[in-house]
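> Okay, sequence plus prediction incoming.
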Amino acid sequence: MRNTNSPLPLSLLALLLALNACQPFSRSAQNPRLPTALQAQSNFRKNAITASFVKAYLPTVAENEPLARADAQGPAQELLNLINSAQATLDGAIYDIREPMMVQALIRAKQRGVNVRLVTESDNMGEDTNPCPQPNGQMRKVLQDLLNAGVPIVSDQRSGLMHHKFMVADRQRVWMGSTNLTNSSLFRHNNTALTLVSAPLAANYTYEFEQLFNQKNFGPPRAVLNPIVDIQGAAVKTYFSPRGGGQEAVVAALQNARKSIHFLTFSLTDPQLGEILSGKQQAGLDVRGVFDRCLSKSQYSLYWPLKRTGMQVFIDGNEALLHNKVMIIDGETVITGSYNFSKNAEKSNNESFLIVEQAPELGAAFESEYNRLQYAAQHNNPPDGQCPGTAPPSPPPCQPPDPVDPVDIQIPDFD
């Protein structure tokens, strides 16, 4: 009888180790902290509406970035598809532009005859070592490359942030969400993007873009041409900041919740929203949320006030940022966009978000994303890296700061 407990010959053991070393290492397949069910792709596509999420569910950037880059359905690929298929126009308002892959796609679009126009945040015009454009015209190389290719770029030149993250193709298709055109935002942070095919919705975003690009109008109030757009049976409501009625709309949506509220938040500091969430939990609703690790440490974050009420709130499990701004109500209403749940987002910044109602399939996709991020928050142990924005900015912003409400101090809407 063969002795199964006998040790392997050293020569065979060495061969097995050598063969194993040659195999590609897939942490997503081998990491025991994420069950197979949570590793499945949760992106949603239904003709005119596509939801995509950055695949960043493991503890470290080193683990997440290769998976996100390989994802053929993530926000980066969806945006590339939009840019590469544009035939006549591309209008983009993006807070931060630095990913060369996206810049080259925009340049190629310009070269094939597409009218490409961009709006960005003035504080992000320069390189990281000096974000402010210099008197001699020095600016971030990728932006200079765009200008050299004939792509015009307008910046806001004010203290409030031009915090939009949207692009409109051929006045028919809109890509929007929480994702900037940076390596970190596209491949490291937890982010969301929607791609929607709708001429009336595109008209809303084109009008907002024209106000920024042509009229240089970045201030309040903001207008929407088509407040409610029907897209395949879903009621899609558009909101722009500053002071475009967004905060009131979020309040109303939360107050109408009957069963559940699940949220993913980079910054949640609005006390009125906290009161509603707490009240709904006390009324017996399933209220849960995941906060970004960095901004949960802010003295104005609602993480600890909500946790003290007994609410199930969690700190995210990603070494990089949880950058989402998402609320899912009763499993069929989704709030998502660039709009952090803060006074800055409502009063000062240029922001965009959608409230998509009567959309149970879209809601299910966002619930899937919520579940995987809550699981990661409960099981991952990411390294405690440096949180962006926790040190005084150096160099200072290009524009002198306007007075802000005390509650907004030290709550930067960076990235």
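That came in fine, so what should we check first? Numbering: from 1, shown residues only.

> Going by C-alpha atoms from here, please, whenever you check contacts or count neighbours.
Fine.

> do you know how far Q144 is from A345?
Per CA to CA, to the nearest Å, Q144 is found 29 Å from A345.

> Among these two, which residue is more densely surrounded?
Taking neighbours as other CA atoms under 10 Å, Q144 and A345 compare with A345 leading, 25 against 17.

> Just to check, the more buried one is in contact with F240?
No: counting by CA atoms under 8 Å, A345 does not reach F240; the two are 9.7 Å apart.

> Find residues that contact each of these two.
E351 (CA atoms under 8 Å, 6 or more residues apart in numbering).

> And the helices in the stretch 51-200 of the chain?
Shown for the stretch 51-200 of the chain, the helices assigned by DSSP state H, counting those that start in this stretch span residues 61-70, 75-85, 100-111, 141-148, 183-187, 199-213.

> Which one of those helices lies nearest to R158?
R158 lies closest to helix 199-213 among the helices of the stretch 51-200 of the chain, at 12.3 Å (CA to CA).

> Just give me the longest helix of this structure.
Ranked by number of residues, the top helix in the chain under DSSP state H is helix 360-379.

> Included below, for side-by-side comparison, is a second structure:
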Amino acid sequence: MKNLVLAVALCLANGVSPAALAADAAPTVTIENAFSPDGGAEALVLKVIDSAASSIRLAAYSFSSPHVVEALLRARQRGVDVRVLADTRRNARKNSRAALDRLVGAGIPTRLISRYVLHHDKYIVADGVTVQNGSFNYTADAATANSENVIVVWHSARLAQSYLAHWENRWASGIDYARVPRP
């Protein structure tokens, strides 16, 4: 508290408002982008997941990437509140179900949505301030075979809140994913 009072006093003595100082201390909005299969798109997606400290909300059309699954499991182990929403029809395949099974088995709330012809969203909201978006499906092919793009807007709470509201609306329309029993 003493340091805060001193900082405010120094600001006022030098003609700088405390509000201006606080604005300068706020993280700067930055943008990164990448492409695949040869331009680091998957690495940028993993960077977003690995940077999350409090929450991850992922919306997927197709979900089967082992690397994304592992990153989400690491986030969960760090105490990050992870939730995943994916298209029902697109994720009926064996590899997608195996990926979703791993998430649910680790305690990650996962829902499928069939309200739309396609739930074609592909984005992550991390910590309520960072958004990853683009054509990149969370699949191995998106990383190694397809021409895809990823864009990340870091430290934009306003943008993140817009995506988060969209995600929460879709989450409310989803149904909890049930693991496939193993023989």
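Structure's in. What do you need? Bear in mind the structure is a predicted one, so any value in this text is a computation, not a measurement.

> Provide the aligned range in the second structure for the longest helix of the first structure.
With TM-score structural alignment applied, helix 360-379 of the first structure matches no range in the second structure.

> how close does the nearest residue to E63 of the first structure once chain neighbours are set aside sit to R69 of the first structure?
Excluding the flanking residues, the one nearest E63 of the first structure by CA to CA, 6 or more residues apart in numbering is R27, at 6.7 Å. From R27 of the first structure across to R69 of the first structure, the span is 14 Å (CA to CA).

> Compare those two (neighbour count), which wins?
Between R27 of the first structure and R69, R69 has the larger neighbour count (other CA under 10 Å), namely 18 against 14.

> dump the residue contacts of that one.
For R69 of the first structure, the contact set (CA under 8 Å, 6+ apart) comprises F187.

> A143 of the second structure maps to what in the first structure?
Checking TM-score structural alignment: A143 of the second structure goes with L186.

> Now that its match has come up, it's in contact with S178, right?
No: with contact defined as CA under 8 Å, L186 of the first structure does not reach S178; the gap is 9.8 Å.

> residue boundaries of the strands in the stretch 151-300 of the first structure?
153-155, 165-169, 173-177, 192-197, 228-231, 234-241, 260-265, 286-291 (DSSP state E, counting those that start in this stretch).

> what's the most buried one of the helices of the stretch 51-200 of the first structure?
Across these, averaging neighbours per residue (mean count of other CA atoms under 10 Å) puts helix 183-187 on top, at a mean of 23.

> how about the nearest residue to the counterpart of N133 of the second structure in the first structure, chain neighbours excluded?
In the first structure, the residue paired with N133 of the second structure according to TM-score structural alignment is M176. Ranked by CA to CA, 6+ apart and with sequence neighbours excluded, the top spatial neighbour of M176 of the first structure is F166, at 4.2 Å.

> Next: R98 of the first structure.
In space, R98 of the first structure is closest to T182, 5.1 Å off (CA to CA, 6+ apart).

> what's the spacing between V116 of the first structure and E351 of the first structure?
Distance of V116 of the first structure to E351 of the first structure, computed by CA to CA: 21 Å.

> okay, these two: which has more neighbours?
Between V116 of the first structure and E351, counted using other CA under 10 Å, E351 has the larger neighbour count: 31 against 23.

> secondary structure class for that one?
Recorded secondary structure, E351 of the first structure: strand (DSSP: H, G, I helix; E, B strand; the rest coil).

> so what's the residue nearest the centre of the second structure closest to, chain neighbours aside?
For the second structure, the residue lying nearest the average C-alpha position, counting by CA atoms, centre = their mean, turns out to be I124 (2.4 Å). Leaving aside its chain neighbours, I124 of the second structure sits nearest to L58 (4.4 Å; criterion: CA to CA, 6+ apart).

> what about V168 of the first structure, neighbour count?
Counted with other CA under 10 Å, V168 of the first structure comes out at 27.

> For it, which non-adjacent residue is closest in space?
That would be V174: by CA to CA, 6+ apart, it lies 4.6 Å from V168 of the first structure.

> what separates the one you found from G274 of the first structure, distance-wise?
Distance from V174 of the first structure to G274 of the first structure, by CA to CA: 31 Å.

> How about S52 of the first structure?
Noted for S52 of the first structure: a distance of 27 Å to G274 of the first structure, by CA to CA.

> Check P200 of the first structure too.
33 Å.

> Repeat that for G337 of the first structure.
For G337 of the first structure, the distance to G274 of the first structure - CA to CA - is 19 Å.

> The residue nearest to the centre of the second structure corresponds to which position in the first structure?
By TM-score structural alignment, I124 of the second structure lines up with M167.

> quick one: contacts for that match?
Applying CA under 8 Å, 6+ apart, the residues near M167 of the first structure are L90, D91, G92, A93, I94, V174, W175, M176.

> corresponding residue for the second one in the second structure?
Applying TM-score structural alignment, one finds that D91 of the first structure aligns to R57 in the second structure.
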